[in-house]
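Asker: Take a look and give me a structure for this.
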Amino acid sequence: MDALQNILQRVSAPQLTGPDVTAEQLDTLIQAALRAPDHAWLRPSHYISVQGEGRVALGEVFYQATPDREQLSPEKQQKIRNMAMRAPLVLVAVTKIVDHPKVPREELLLSTGAGIQNILSAAWAMGLGAIWRTGDLAYNSGVKQELGLADDEEIVGFIYVGHVNCKLKQPPELSSADFLTSWDGKSE
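Answerer: Got it, this is the predicted structure:
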């Protein structure tokens, strides 16, 4: 697939199914993520792959991290437990926050975000679908602890990857002029 067409046509795929993502495809996704901009080559990003029965365990982690879970209906409790089952592969994108005189915290997080975008584009180029999700669970200390993250690590998102199992929305036609201004350095 042409690189520009891939970028211009990619959309998030909210419903994903098997077959499983292959080891070769997973390697390609991670290699794409590692090409993200990385000021001072700090390598702040890493990714946790959750597949197979690991998704059931991650669903239980999500459930245990949900406040007032016992007050939820049985259907809502099961929905939370099934969240990680929405795709054959869940990648947890993590940023290690390091003190650096020239690289602020925000740049570290943005580097991981750029890596996630590369994963989404690479998945699309390989004929896979993907979606980046966050929500309260991405910021939950219990989830971080269960995933073995250190205090200086943050979850930037959960990337669900698999084969598209739904009708995808068409990318909206947007005019660049609505999102672009010029600045000539002069005050008005």
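
Asker: make it CA atoms for all contacts and neighbour counts henceforth
Answerer: Noted.

Asker: Need the single longest helix in the protein, by residues.
Answerer: Looking across the chain with DSSP state H, the single longest helix is helix 105-125.

Asker: Can you name the residues in contact with the next helix-or-strand element following that helix?
Answerer: Counting by DSSP states H and E, the next helix or strand C-terminal to helix 105-125 is strand 129-133. Outside strand 129-133, the residues that touch it by CA atoms under 8 Å, 6 or more residues apart in numbering are 12-14, 16, 116, 120, 123-124, 157-164.

Asker: Second chain to compare with the first, below:
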Amino acid sequence: MNTTDWITDIALVLVVFRQLREGRLDLRSYLIPLGIVAFVGSHYLHTVPTAGNDLVLIGALVAAGAALGIAGGVYTRIRESGGHLLIKAGAVSAVLWVLGMGARMGFQVWVDHGGADNVARFSADHDITTGQAWVAAFVLMALTEVVTRLGTIFVRSRLAVRGQQQPAGARPAPLLDRAA
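Answerer: Predicted structure coming up:
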């Protein structure tokens, strides 16, 4: 791993720690993590291999990223105060985020320090055709985790806003309003 890899991986892990302290849910809450994963995607994701079982590997890690992202978004507290939405990552959300982002970093460190032969054997045994399949799988996992976490937070924030506008005891409005 080079310096850029370390800085990027650490920045992705630290994003959630910024939200351990309650703060306003605003455009920056979305743009900072999206900017980091956009950089990661453009820097590392050059191709998405489709031969052999490459897509199975990619699909499995993308699914894991989606599960971690949705769960992380669900375990992030969103509340209204003074006309603003406030967000705070809970302990479960932080652990899930670090688990997902840390797994990618840990895998790379392991491969760089003795695990490459094991990965090569696993890849050969399971018809994973290139190292780029692993890169694509982990990058897409991280991207999916970020996008699904932010998407979950966004939906929950919209529901919170709509819930504030309803009289006590009224049913919340549907997520998407239909035009008549």
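
Asker: I'd like the TM-score for the two structures, please.
Answerer: Remark: TM-score between the superposed chains equals 0.28 [TM-score structural alignment, normalised by the length of structure 2]; 89 aligned residues with a CA RMSD of 5.6 Å.

Asker: Give me the subset of the contacts of strand 129-133 of structure 1 lying in helices.
Answerer: Among the contacts of strand 129-133 of structure 1, the ones falling in helices (DSSP H) are 116, 120, 123-124.

Asker: re earlier: which one among the contacts of strand 129-133 of structure 1 gets closest to residue 94 of structure 1?
Answerer: The shortest approach to residue 94 of structure 1 among these belongs to residue 157, at 7.5 Å (CA to CA).

Asker: Number of residues surrounding the closest one?
Answerer: Number of residues near residue 157 of structure 1 (other CA atoms under 10 Å) recorded here: 24.

Asker: ok, it touching residue 94?
Answerer: Yes: using CA atoms under 8 Å, residue 157 of structure 1 is in contact with residue 94, at 7.5 Å.

Asker: List the buried residues of whichever helix in structure 2 runs longest.
Answerer: For structure 2, the helix with the greatest residue count under DSSP H is helix 131-165. The neighbour-count check on helix 131-165 of structure 2 (16 or more other CA atoms under 10 Å) flags 132-154, 156-157, 159-161 as buried.

Asker: so who does residue 74 of structure 2 touch?
Answerer: 93, 152-153.

Asker: Repeat the analysis, applying 7 Å as the threshold.
Answerer: The contact partners of residue 74 of structure 2, taken as CA atoms under 7 Å, 6 or more residues apart in numbering, are residue 152.

Asker: Would you mind measuring from it to residue 154 of structure 2?
Answerer: 11 Å (CA to CA, to the nearest Å).

Asker: ok, residue 80 of structure 1 - contacts?
Answerer: Shown in contact with residue 80 of structure 1 (CA under 7 Å, 6+ apart): 59, 62-63.

Asker: Please give the three-state secondary structure assignment for it.
Answerer: When classified by DSSP: H, G, I helix; E, B strand; the rest coil, residue 80 of structure 1 comes out as helix.

Asker: Do I have it right that residue 94 of structure 1 meets residue 158?
Answerer: No: contact criterion CA atoms under 7 Å: residue 94 of structure 1 and residue 158 do not qualify, at 9.2 Å.
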